[in-house]
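Asker: sequence and computational prediction follow.
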Amino acid sequence: MFCFPASRALLAVVAAVVTGAALLTGCSGEKEAAAPVLPDSTCFGAFTPADLAPLMGTGKEVQVDAPADVRLTADWKEANCRILVDGQGRFSASASRKPAGLNMPFGPAIEKSNPEALPYAGNSRLWDSGAAVVLNCKGPTDSFDLDLFVNASVPATLKQEDRRPTFAALMKKFMDLAKQQNQCGG
């Protein structure tokens, strides 16, 4: 007679285990989170969605905070682009105009990241989560330096061996655009 209550308890435990297993199975069968949809052109017109896709991870809501271009003047000395996905910073690009020859160091955080020079820019650094370049620019009326930075919160899905090539390619596009928009000569 004591077997009946024990059987009822056993059935309750079995039912709980089966229900939990069904719930877990349902979770594992869910779709993976989707990549965020980026605008056709981003960050001063420098990057396409395909350029930035390796750095975006997953998410729904994209916010791009940037001016239309990166044309800098003696009065407007900085341009910044930030891309947030679901409120979290994923990518940034910045340009600043400095007096020619100021030769500011890249900073200890960059130097600690085992940087290397970019093959297409002399005064540059490339590391696993970004790149920086200082361009000497001879504009139509004056000379100045353009300090360019790109960096990102690198998702785990971007393989270690792909990180520096990704940032090198992004910096090349950004550098070419910044030179063109700021009418940099030799």
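Answerer: Structure received. Just so it is clear, the structure is predicted and the values come from calculations on it, not from any experiment.
Asker: contacts, neighbours, all on C-alpha from now
Answerer: Fine.
Asker: where along the protein do the strands fall?
Answerer: 62-65, 78-85, 88-99, 124-127, 130-138, 143-152 (DSSP state E).
Asker: ok, the closest residue to S124 other than its chain neighbours - contacts?
Answerer: Leaving aside its chain neighbours, S124 sits nearest to V133 (4.3 Å; criterion: C-alpha to C-alpha, 6 or more residues apart in numbering). Going by C-alpha atoms under 8 Å, 6 or more residues apart in numbering, V133 touches 121, 123-125, 146-149, 175.
Asker: ok, now with 7 Å
Answerer: 121, 123-125, 147-149 (C-alpha atoms under 7 Å, 6 or more residues apart in numbering).
Asker: out of those, which end up buried?
Answerer: Using 16 or more other C-alpha atoms under 10 Å as the burial test, those include 123-125, 147-149 as buried.
Asker: now the residues you listed as TSV including distance to P36?
Answerer: Shown next, in TSV, are the buried ones among the contacts of V133 (distance: C-alpha to C-alpha, whole Å):
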residue	distance to P36
N123	34
S124	30
R125	29
D147	29
L148	25
F149	23
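Asker: second one coming, line it up with the first:
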Amino acid sequence: MGCARVLRAAGAVLVAATVLAGCSGEEPAASSYLPERTCFGAFTRSDLEPLMGPGKTVKEMSPIDARLTATRREASCEVVVDGEHRVSVAIRRQPLGESFFFQPDPGQPAPDPLPLGDRGYVWDTGAFVTFTCQGAQDSFGLELMISGSVEHMKRGTSRPHFTGLMTKLMDVAKQQTQCGT
């Protein structure tokens, strides 16, 4: 076999290896498939990126807003990546005097108090807050809950991340439910 033929064969192998390496590279970040704003407009794509991980198929299921009323008492948002739930968000409105129930997951480390609203907690995989609102027509209570998959996050970063997400969600929930108007 001549030198030119060996070099051509080696070059073809190198090109094939490069093409195959590109095909077998890491999956794209699932967050790149999200709309720029999601979950009632509360979060940006980059807000949810740490919870998404890699993936090809992303579904976001939620109403356009969380404009809760005495008759529309709840709204939820689910983000699913390749068939796996990565983010769940729920907002519930209750008449004053009805209590909200929060039960920490016994399999998780104890939650920390979250200094938001009337009562709040943050744990490794989510956050929960309740607060009272004075609306234009009546007073009511709101319950906000966020949970997410933290398997793709750096250890020790999830509680601060969920605290930030809850702060954003509270702002949107207050505005959309006309809390304090």
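Answerer: Thanks, I have it. Keep in mind the model is a prediction, meaning the values are calculated, not measured.
Asker: superposed, what's their TM-score?
Answerer: TM-score for the superposed chains, counting by TM-score structural alignment, normalised by the length of the second structure: 0.82, backed by 161 aligned residues with a C-alpha RMSD of 2.2 Å.
Asker: nearest to C81 of the first structure among the contacts of V133 of the first structure?
Answerer: Ranked by distance to C81 of the first structure (C-alpha to C-alpha), the contacts of V133 of the first structure are led by F149 at 10.3 Å.
Asker: that closest one matches what in the second structure?
Answerer: Counting by TM-score structural alignment, F149 of the first structure corresponds to M145 in the second structure.
Asker: tell me which residue of the first structure lines up with A29 of the second structure.
Answerer: Checking TM-score structural alignment: A29 of the second structure goes with A35.
Asker: so what's the closest residue to its match other than its chain neighbours up against?
Answerer: Excluding the flanking residues, the one nearest A35 of the first structure by C-alpha to C-alpha, 6+ apart is T58, at 4.3 Å. Contacts for T58 of the first structure (C-alpha under 7 Å, 6+ apart) come out as 33-36.
Asker: so what corresponds to T58 of the first structure in the second structure?
Answerer: Counting by TM-score structural alignment, T58 of the first structure lines up with P54 in the second structure.
Asker: one more: N103 of the first structure?
Answerer: Looks like N103 of the first structure aligns to S99 there (TM-score structural alignment).
Asker: just give me the neighbour total for its match.
Answerer: S99 of the second structure: 11 surrounding residues under other C-alpha atoms under 10 Å.
Asker: ok, it - contacts?
Answerer: With contact set as C-alpha under 7 Å, 6+ apart, S99 of the second structure has no partners.
Asker: give me the neighbour count for the aligned residue in the first structure for I64 of the second structure.
Answerer: Residue pairing (TM-score structural alignment): I64 of the second structure is matched to A68 of the first structure. Residues contacting A68 of the first structure under the criterion other C-alpha under 10 Å number 12.
Asker: number of nearby residues for the nearest residue to A68 of the first structure once chain neighbours are set aside?
Answerer: Leaving out its chain neighbours, the residue that sits closest to A68 of the first structure by C-alpha to C-alpha, 6+ apart is F44, at 5.0 Å. Counted with other C-alpha under 10 Å, the neighbours of F44 of the first structure add up to 21.
Asker: map F44 of the first structure onto the second structure.
Answerer: Per TM-score structural alignment, F44 of the first structure is aligned with F40.
Asker: surely its match is in contact with E60?
Answerer: No: under the criterion of C-alpha atoms under 7 Å, F40 of the second structure lies out of contact with E60, with a separation of 10.7 Å.
Asker: OK, contacts around K56 of the second structure?
Answerer: K56 of the second structure touches 28, 30, 82, counting by C-alpha under 7 Å, 6+ apart.
Asker: so which of the residues you listed hold up in the first structure?
Answerer: Checking those against the first structure (both residues aligned by TM-score structural alignment, their matches' C-alpha atoms under 7 Å), the contacts still present are 30, 82.
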